[in-house]
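Undergrad: Sharing a model prediction with you, sequence too.
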Amino acid sequence: MTSEGTSAGTRGALDGIRVVDFTEFAFMPSVAAILGDWGADVIKIEHPTRGDGTRGLLSVGAIPTGAWNYSWELNNRNKRGIGIDASQKQGQEIIRRLVEEADVFTVSLRQSALCKYGLDYETLRKANPRLIYVHGSGYGEEGDERERPGYDIAAYWARSGIMASLAGEGQTPPFVPVGMGDLSASLALAGGIGLALYARERTGLGQKVSLSLLGMGIWGCAVPLQSVIATGAEYPFHDRKRAVNPLWNTYRAKDGKWLVLASFQSDRYWPGFCRALERPDLERDPRFIDVPTRAANNVELITILDDVFATRDRDEWGKRLDSEEVIWGPAQTFPEVMNDPQVLANGYLTDVDHPALGPIRLVRNPIELSEMPPVVSRTAPELGQHTEEILMEVGYDWDDIIRLKEEEIVN
């Protein structure tokens, strides 16, 4: 849905909820943006001159930001912006006044800084017992490394075991696309906030909600990690040439494009798979007749399948596999994803009218609510764009605002 298509009467699931967002970069700003998608009034706090560090990025990973800062727009949609210098006593007081009237406070500073500024949970809950206080970190709330800074590539991918599991013995662990851990964690944390708001409706009490990138990474790879816990054996690297189940493997088609077979119950799909390949001889071949024999002769079967898949383009194989209801998926590039008819049909990308850039397309929050769908109704704010109106909402008058600007407390 475009912002133009949002009617004045449309209500979001979080209409009437005010969120104060004091976060930077991707993980935690995305949490608040998701709440904004669901109708919350989100106030983004930034330093009055530097702003969020994302504003100054010339590239995200290896990709230049280009004509518009796509990371900033993605993670800060549906917010109003205010510039406050939190290092100053008066700036801290402004933040506390905002939080006193808020339902949710999202923050990503380290605990020592929060205590220094008087913005820690124990302090703020005394002023607002109904507050849902949300803290995101790299490595969790406890332990010797609770203050350690961490982006998703370090805390989510590397520390959790995911990165090493993708490399075979002696191979270089692969890098992964930027932000995958950040945005997965943000969606999970937004759900935790919703649960805390529901609990508040029942009890009248707020509480602290926290999530670390490390914790989300551990949960993301819970199945392989659980197998190691249960068996004591290292989780095996997937070598496609020696996959135990050749129907749980990747293959390259004639056009050079890859597909993945995901037939976990391979006996169930084996007859249809052989029909799709037009290789009825394989179905009754004693080397491949069931799970144990295919596992015992996996290298030989994978060699045969490599040769077969090299005879047709991926799209043609897709139609044949679909006709037999064999579970598979195309290993798409991102340019292919942005034009995927299924992606477009489900509205996973949304068009937004930007006041300075004109029409832009953003990736949309994928959670579907049938009566109150997520909507991008506001593009990311300019630095301090709504400072005056927000200050006036919490009791400051124009004389106060002029003084705070002259003292460089706000912008």
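TA: Perfect, I can see it now.
Undergrad: alpha carbons only for contacts and neighbour counts from here, please
TA: Noted.
Undergrad: mind listing the strands for the stretch 101-250 of the chain?
TA: Taking DSSP state E, counting those that start in this stretch, the strands of the stretch 101-250 of the chain run over residues 104-107, 132-137, 207-212, 248-252.
Undergrad: Gly9 - how many residues pack around it?
TA: 6 (other Cα atoms under 10 Å).
Undergrad: Can you classify it by secondary structure?
TA: coil (DSSP: H, G, I helix; E, B strand; the rest coil).
Undergrad: how about Leu357, what does it touch?
TA: Each residue near Leu357 by Cα atoms under 8 Å, 6 or more residues apart in numbering is listed here: Trp68.
Undergrad: still on that earlier bit, any chance of CSV for the strands of the stretch 101-250 of the chain, columns distance to Asp351?
TA: As requested, the strands of the stretch 101-250 of the chain are exported to CSV (distance: least, Cα to Cα, whole Å):
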stretch, distance to Asp351
strand 104-107, 27
strand 132-137, 29
strand 207-212, 31
strand 248-252, 34
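Undergrad: Which one of these lies nearest to Leu305?
TA: Closest of those to Leu305 is strand 248-252, at 7.8 Å (criterion: Cα to Cα).
Undergrad: circling back to that earlier point, which among the strands of the stretch 101-250 of the chain is found nearest to Asn339?
TA: Closest of the strands of the stretch 101-250 of the chain to Asn339 is strand 248-252, at 21.3 Å (criterion: Cα to Cα).
Undergrad: Next one for the comparison:
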Amino acid sequence: MSDDTPLDAELPLAGLTVLDVSSFIAAPAAATVLGDFGADVIKVEPPGSGDPHRNSFQNPNYPRADVNFVWQLDGRNKRSVALDLKHADGRACFDRLVSRADVMIVNFPAPVRERLRLRWEDVAPVNPRLIYASLTGYGETGPDRDMPGFDVNAYFGRAGILDAQRTEDGPPGFSLPAQGDRCAAMTIVAAILMGLRRRDRTGQGGWVGTSLYANGVWSNGTLAQAALVGAFVEPRPPRTRPRNALANIYRTRDDRWVQLTLVREDKGWERLCRALDRADLPADPRFATRDARRANSAALVAILDAAFAAQDWAHWRRVLRAHEVTFGVVERLQELPRDEQARHAGIIAETTSPSVPYTINNPVRLGFARPRPAGAPPAVGQHTGQILREIGLSDAEIAALRAAGAAD
């Protein structure tokens, strides 16, 4: 699509009001995507510290930084209202917000939702047209429905992804921060859009939802489907003795790793041999057929290791491309800010926040719209007065709410 393609006058979700009544990552990230495309996202937070995710950048498993890069990513393009939902007056304000909203996103465990009266059946009488989206760790029903779930235990652990990453005689694999959360966020977005589509037709709101567990199994679908018919993958052999030497990684002379992905071996094998200047390999009986290459994978890896180690990554990038070999580089995140392709593809976006001038764009691309510029994320309760005035409260009433601790 050309950069000069005409864009719609309004973003596709302009006019929608979304209540982000959630914490941490997956559900708030879904609200971020809706805000990127024009929705008015109101983050409902408890007075004081607000969403605990505001402090996630201090997590010891996250990179060290002097700026709150995490909150820029998940808090952008939102307005914050701080209300105590346990206080009668705070709850009354919240119900007013619900009555005017199009979408409400929650991710608290079922017992918390029951205690705070945040279930679908609690808010539906206030606004029958509301699309109510819930994210859980393990699902809305069943013996584990009340268990707290994060992506590391529900998405990666329970779904079998970490077990499938085991190597021979090794422990399960490990996950990296929030990867499952961000995948689940896009499922929430899709569910909400389906709910809105139904409302367009019927005028009725309704419940939509997903779980981290469901998204993990879906992401692990090929192996999970095999398990349903009694088939299982054995733990992975080491890199030097892979199941397939042509779907393996190899180190270059300048310490980069090339990922070979020869899905069509019937074409790719001889192309690779030409790129390596090893015309003798296709005739070698150890590597003449697909089965032979599998049986002699360790010997083939030894040959490929020596070949790739003889040249720098720039050489292999040029030569493999020239011979139409399917490959990639195991990229270092330090290089992402300078990745020209990431900027062309809209993966990196500029912000209006001086402390975090660039952020990660959501992955949706539209021919008729661009996400709105990422603004600075709000402070806790930054827009409380503004939002409460919009639902009809006077300045005196707002002051009284603050004095009573119902709002901040």
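TA: Great, that's in hand. Note that this is a predicted model, so its numbers are computed, not measured.
Undergrad: what about the longest helix in structure 2?
TA: For structure 2, the helix with the greatest residue count under DSSP state H is helix 179-202.
Undergrad: That helix packs against which elements?
TA: Where contact means 3 or more Cα pairs under 8 Å, 6 or more residues apart in numbering; DSSP states H and E, helix 179-202 of structure 2 is packed against helix 26-36, strand 131-136, strand 206-211, helix 212-219.
Undergrad: how far apart are the longest one and its match in structure 1?
TA: Right, helix 26-36 of structure 2. Taken over the aligned residues, the distance from helix 26-36 of structure 2 to structure 1 averages 0.6 Å (mean Cα distance after the TM-score superposition for structure 1).
Undergrad: and if you look at the last one?
TA: Its aligned residues in structure 1 lie a mean 0.8 Å from helix 212-219 of structure 2 after superposition (mean Cα distance after the TM-score superposition for structure 1).
Undergrad: and for that helix, what span of structure 1 is it aligned with?
TA: With TM-score structural alignment applied, helix 212-219 of structure 2 matches the range 213-220 in structure 1.
Undergrad: and the matching stretch, which residues are buried?
TA: Neighbour counts over stretch 213-220 of structure 1 (16 or more other Cα atoms under 10 Å) mark Leu213, Leu214, Gly215, Met216, Gly217, Ile218, Gly220 as buried.
Undergrad: Nearest to Asn76 of structure 1, out of these: which one, please.
TA: Checking the buried residues of stretch 213-220 of structure 1 against Asn76 of structure 1 by Cα to Cα gives Leu213 as the nearest, at 19.3 Å.
Undergrad: quick one: contacts for the closest one?
TA: Contacts of Leu213 of structure 1 (Cα under 8 Å, 6+ apart): Gly136, Ser137, Gly138, Tyr139, Gly140, Tyr151, Asp152, Ala155, Tyr156, Gly181, Asp182, Ala185.
Undergrad: how close does the residue lying closest to the last one once chain neighbours are set aside sit to Arg312 of structure 1?
TA: Across the structure, with Cα to Cα, 6 or more residues apart in numbering as the measure, the residue nearest Ala185 of structure 1 apart from its sequence neighbours is Met216 (5.9 Å). In this view, Met216 of structure 1 and Arg312 of structure 1 are 40 Å apart by Cα to Cα, to the nearest Å.
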